[in-house]
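Q: For reference, the sequence and a predicted model appear below.
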Amino acid sequence: MASPTVPAKGAAEHTLPSTLIDRLVSHIASDGADAATIPSPFTGEPLATVPLSSAGDVRKAHDRAREAQRAWAARPVAERVKPFLRLADALVDRRAEILDIIQLETGKARRHAMEEFLDVALCSLYYARRAGRLLKPRRRQGMMPGLTRVQELRHPKGVVALIAPWNYPFALGASDIAPALMAGNAVVHKPDTQTCLSSLWVLDLLVALGLPRDLWQVVVGDPSEIGDPLIEGADYVSFTGSTRGGKAIAEKVAPRLVGYSLELGGKNPMIVMADADVERTARGAVRACFTNAGQLCISVERLYVHEDVYDRFVPRMVELAKRMRLGTGLDFGADMGSLTYPRQLEAVTRHVDQAVKEGATVLAGGRARPDIGPLFYEPTILADVTRDMDLCANETFGPVVAVYKYRDEDEAIARANDTPYGLNASVWTKDVARGRRVAARIQAGTVNVNDGYGAAYASYDAPMGGMKQSGVGRRHGAEGLLKFTEAQTVASQHLIDLEPPGAIGYDTFADLMATGIKVMKKLRIK
């Protein structure tokens, strides 16, 4: 049974006003010599034409950003957060407009565009409320209690180069840029060309809300043309994308010893334990595997099901996957949308076809749906996937999951950890305490119990990022803002110098200092 289709509402729905496009693309740092056409993934028809940036445009963008950053850093934090406090209300008021843009440039279903909207609104508000506390000077314990007074200060890095991916362009652009700006930095931002409109939209909105115009520069173009000057002009680099791309970034910044954070690929596991609620878990698995057509770095691609529940769980998940509605409408009618790029459709097709040819069994999906749109592919569940298949170990980044049977907890954990990646994982059980114990043994930066990915990712007070080859550094939590700062220690010494006073010899001074260690330990001063 093929996944059902939500009827389309006509070609006019899949366009944007030319006045809106013109206003947005005016924010791109470009001399206008070259341009690119963005096609709609839903139809393949042109959506917008955007000017491309040259290497020279990027260098000029860095110059403008650096000049704007000096004045911005001098502002009190309470002033810097004001545009972001206003942003939450403005986003709610203009929700329909940005959801349309996200859908039209990515091809995702509206419910998944809504996740991007919520991420930007809630994450930026989280940091706007907490930036003052996180950035304020902090007193630290001195070497000599009462006599050495120490402060920890936080200074902005300067200019941050931020490279955002195409799959969640609104969320993974604005949600990282907001804390970087609140920390006192300027940003030179490279969104993906295909999905740059949503980033330009929020930049346009923030400028209207009081953000200095030159503080957030947007450059658009091919990495081979603008990648080097983008990184060479930066004081810090933030990158979300493939593991291969992250390694290339690390090599480029290493000679200058510039800091960086990388959120990279994953081959994320989900463990269904013997006592899991079959209905709840099957619905959760569908969300975890097929949100945004699987084009989500924290989505599930490997599903390990205990043998006691396998024969009940898998058929129910298959049934739910086959019921998923695919569509191109700018409403909440579709359960899943399109892939974004032809190369993603090719990769998904290649992985599935190779696996089937070598013995994998298709339980649901397994085919493209050009009758709906040029880049649609059905939600796909495969069994009998073996280690020699590309689908087994390599990130597919599409609506495809392989299901495996296991016998005991140790086996499931070992198989979940048998990967060079460690971004996200999921554990399902009625015994939450046991689920947490299992989660702690999984080598992943975030692990969700009885959820696929949202519980950990959207808890903005906690860090999010990857272990192993899934990344370096974290977004969210205190680190998500403080990574954009330089820590400075200022210590002043009072009354007694850190050397023998007067006629006391160094032998006596050394004895006194050594004895002092025991005294301070006993009094719990140290």
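A: Thanks, I have the structure now.
Q: rest of the way, CA atoms for contacts and neighbours
A: Noted.
Q: Spatially, and excluding backbone neighbours, which residue is closest to residue 358.
A: Nearest residue to residue 358, sequence neighbours excluded (CA to CA, 6 or more residues apart in numbering): residue 389, at 7.5 Å.
Q: Show the contacting residues for the one you found.
A: 351, 354, 355, 358 (CA atoms under 8 Å, 6 or more residues apart in numbering).
Q: Next one: the last one from residue 366, what distance?
A: Meaning residue 358. Going from residue 358 to residue 366 by CA to CA, to the nearest Å gives 14 Å.
Q: Name the residue in the two with the higher neighbour count.
A: residue 366 (22 against 14; other CA atoms under 10 Å).
Q: The nearest residue to that one once chain neighbours are set aside: neighbour count?
A: Excluding its sequence neighbours, the residue lying closest to residue 366 (CA to CA, 6+ apart) is residue 380, at 5.3 Å. Using other CA under 10 Å, residue 380 has 23 other residues around it.
Q: Alongside the first one, take a look at this:
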Amino acid sequence: MTRTTASRPLLERITVAEGEGRAIQDAATREVIGHAPVHTTEDLDRAIAAARAAQPAWAALGHAERSRILRAIADDIEAEAEDLARLLSREQGKPLNGPNARFEVGACAVWTRNAADTPLEPEVVFEAGASRAEVHYDPLGVVAAIGPWNWPMMITVWQIAPSLRMGNTVVVKPSEHTPLSVLALVDVFARHLPSGVVAAVSGDREVGAAIAGHEGVDKVMFTGSTATGRRIVESSAQNLARLTLELGGNDAGIVLPDTDVAAIAQDLFWGIFINTGQTCASLKRLYVHESQYEQVVQALADLAASTPMGHGLDEANVLGPLQNETQFQIVSRLVDDARARGARIVAGGHPAPALGPLFFEATVVADIDDAAPLVVEEQFGPVIPVLAYTDVEEAVRRANDSAQGLGASVWSQDLDAAKAVAARLQAGTVWINQHGGLNPQVPFGGVKASGYGQEFGVAGLKAVAAPKVISY
């Protein structure tokens, strides 16, 4: 948790000696990259205490100065972008190219600048003669940022940049699977900030369990599973911390009749297979009208078979491994179950051990029942079940038949028809002729079991602030 400078090589700044930490492996080869520090609940207590002590002075700097510092941090992220991307590629598994490691690091700079540049002025909510009521937004205090392993750097920036802009201090808890990427990112932030304003606590499940209900925490931002999100809600009863929860999804897409399949095929493919399918808001169930069903299935199968997969540092690859053994086993189980049920495996369908121990072929599954676990559960891997429908009413009903509601998409040449379907889908975001595209100015969040609270833009700044009404 000590502050460092950029003069030493990246891994030296964030790793510890072999006997002092936990080995972190290359996701593709399982070779050891370095050793992450293993912090304790006592380290967490110290980090939160330091954050509380630093917060008043940080808030007192004002929006203009905090924004200036965030812009400098964004510049520094760009200056170290290649080293950060190569570390991310090895630890998480995503290739350098395509919508992957370099893309993620670039997004970190973009979202940091956006947090700095988004205006948030006091809002006049009532005015009559000399009477007036304004809503101002004050810092909350200490924000706990608990991140996932699939987009570890980008999602951490989504949590910490707006928090810092609004005058909060932040304690970051990275995933145990990808701590080095987050430690490297926090290192860049910390070198521009007063001591205590941001810190990363790289601990085990005990540390994770302690952070949400910690008496020194005022806000928890969490991205991860619904099961863990429920435990965070329970823990927050201890300190009444405010919550933003992004709990993943089982996103549905609906291809309407008469869609130009050739025109949408690439966008459809990457809506599914971005980050090798390991994205909360990627497309995970695809409903296609029976008139175009085989055409869509074959288009996706052709792309799955031809898209390069392999080690992320190979510039030719754009698909990588599953990040960890647990996720590899989940994907394998779901595909094996689909095969046993008689589903048609049109592309892929098997592990790819020649590439590495955690690689699984890009897989397209057709003729599968809605009740199959591959359809009901979030697979979080390079697999898509494609399901036929006969009328739009049926497609909407089946798409909404899920406990989760993060994202959804509608694909059509008829914008009015697509908008009419989008209005009836139960999701926090519905995209038309795209899936998963995010904009730092556009609010993002889920409904149902996909969590609550919004991030990005003005809504994201308000989510890490305490509204105060001043009436006179």
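A: Done, it's in. Here the structure is a predicted model, which means the values were calculated and not measured.
Q: Would you mind reporting the TM-score between them?
A: Here the TM-score for the pair of chains, by TM-score structural alignment, normalised by the length of the second structure, is 0.94; 463 aligned residues with a CA RMSD of 1.9 Å.
Q: OK, contacts around the aligned residue in the second structure for residue 324 of the first structure?
A: The alignment partner of residue 324 of the first structure in the second structure, by TM-score structural alignment, is residue 307. Residues near residue 307 of the second structure by CA under 8 Å, 6+ apart: 317, 318, 319.
Q: Can you add neighbour count and secondary structure and give those residues back as JSON lines?
A: Compiled in JSON lines, the contacts of residue 307 of the second structure are given as follows (neighbours: other CA atoms under 10 Å; DSSP: H, G, I helix; E, B strand; the rest coil):
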{"residue": "317", "neighbour count": "18", "secondary structure": "coil"}
{"residue": "318", "neighbour count": "25", "secondary structure": "coil"}
{"residue": "319", "neighbour count": "31", "secondary structure": "strand"}
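Q: Do I have it right that residue 446 of the second structure meets residue 427?
A: Yes - if you go by CA atoms under 8 Å, residue 446 of the second structure and residue 427 touch, sitting 6.3 Å apart.
Q: Which parts of the stretch 301-450 of the first structure are strands?
A: 361-364, 380-383, 400-406, 421-422, 424-428, 446-449 (DSSP state E, counting those that start in this stretch).
Q: and the ones you listed, which is most packed in?
A: Of all those, strand 424-428 has the most neighbours on average by mean count of other CA atoms under 10 Å, namely a mean of 30.
Q: can you name the residues of the second structure that that one overlays?
A: The aligned range for strand 424-428 of the first structure in the second structure is 407-411, by TM-score structural alignment.
Q: now do stretch 510-522 of the first structure
A: Using TM-score structural alignment, stretch 510-522 of the first structure corresponds to no residues of the second structure.
Q: Could you do stretch 357-377 of the first structure as well?
A: On the basis of TM-score structural alignment, stretch 357-377 of the first structure is assigned to residues 340-360 in the second structure.
Q: Residue in the second structure paired with residue 462 of the first structure?
A: Taking TM-score structural alignment, the alignment pairs residue 462 of the first structure with residue 442 from the second structure.
Q: Could you measure from its match over to residue 286 of the second structure?
A: Here the criterion is CA to CA. By it, residue 442 of the second structure lies 25 Å from residue 286 of the second structure.
Q: again, but for residue 177 of the second structure
A: Distance of residue 177 of the second structure to residue 286 of the second structure, given as CA to CA: 29 Å.
Q: So between these two, which is more surrounded?
A: A direct count of neighbours by other CA under 10 Å for residue 177 of the second structure and residue 286 places residue 286 higher, at 26 against 18.
Q: Give the burial count for the alignment partner in the first structure of residue 255 of the second structure, as a bare number.
A: Superposed on the first structure with TM-score structural alignment, residue 255 of the second structure falls opposite residue 272. By the criterion of other CA under 10 Å, residue 272 of the first structure has 29 neighbours.
Q: Now do the contacts for residue 272 of the first structure.
A: Counting by CA under 8 Å, 6+ apart, residue 272 of the first structure touches 281, 303, 304, 305, 306, 427, 428, 429.
Q: Tell me, of these, which are also contacts in the second structure.
A: Mapping the contacts of residue 272 of the first structure onto the second structure (both residues aligned by TM-score structural alignment, their matches' CA atoms under 8 Å) leaves 303, 304, 305, 306, 427, 428, 429 still in contact.
Q: Which of these sits closest to residue 130 of the first structure?
A: Of all these, residue 427 has the smallest distance to residue 130 of the first structure: 31.1 Å, by CA to CA.
Q: who touches the closest one in this structure?
A: 270, 271, 272, 273, 435, 438, 439, 447, 448, 449, 450, 451.
Q: Helix, strand or coil: sort out the residue at minimal distance from the centre of the first structure for me.
A: Centroid-nearest residue in the first structure, with CA atoms, centre = their mean: residue 172, separated by 5.1 Å. Assigned by DSSP: H, G, I helix; E, B strand; the rest coil, the conformation of residue 172 of the first structure is helix.
Q: wait, isn't it in contact with residue 165?
A: Yes - under the criterion of CA under 8 Å, residue 172 of the first structure makes contact with residue 165 at 7.0 Å.
Q: okay, and the common contacts of the two?
A: Joint contacts of residue 172 of the first structure and residue 165 (CA under 8 Å, 6+ apart) are residue 240.
Q: where's the equivalent of residue 272 of the second structure over in the first structure, which helix or strand?
A: Here residue 272 of the second structure is matched to residue 289 in the first structure, going by TM-score structural alignment. Applying DSSP states H and E as the criterion places residue 289 of the first structure in helix 278-290.
Q: Distance from the chain centre to that helix, please.
A: Centroid displacement of helix 278-290 of the first structure relative to its chain, using CA atoms, centre = their mean, to the nearest Å, is 22 Å.
Q: Relative to the second structure, what is the average displacement of it?
A: Superposing on the second structure places helix 278-290 of the first structure at an average distance of 1.5 Å from its equivalents, by mean CA distance after the TM-score superposition for the first structure.
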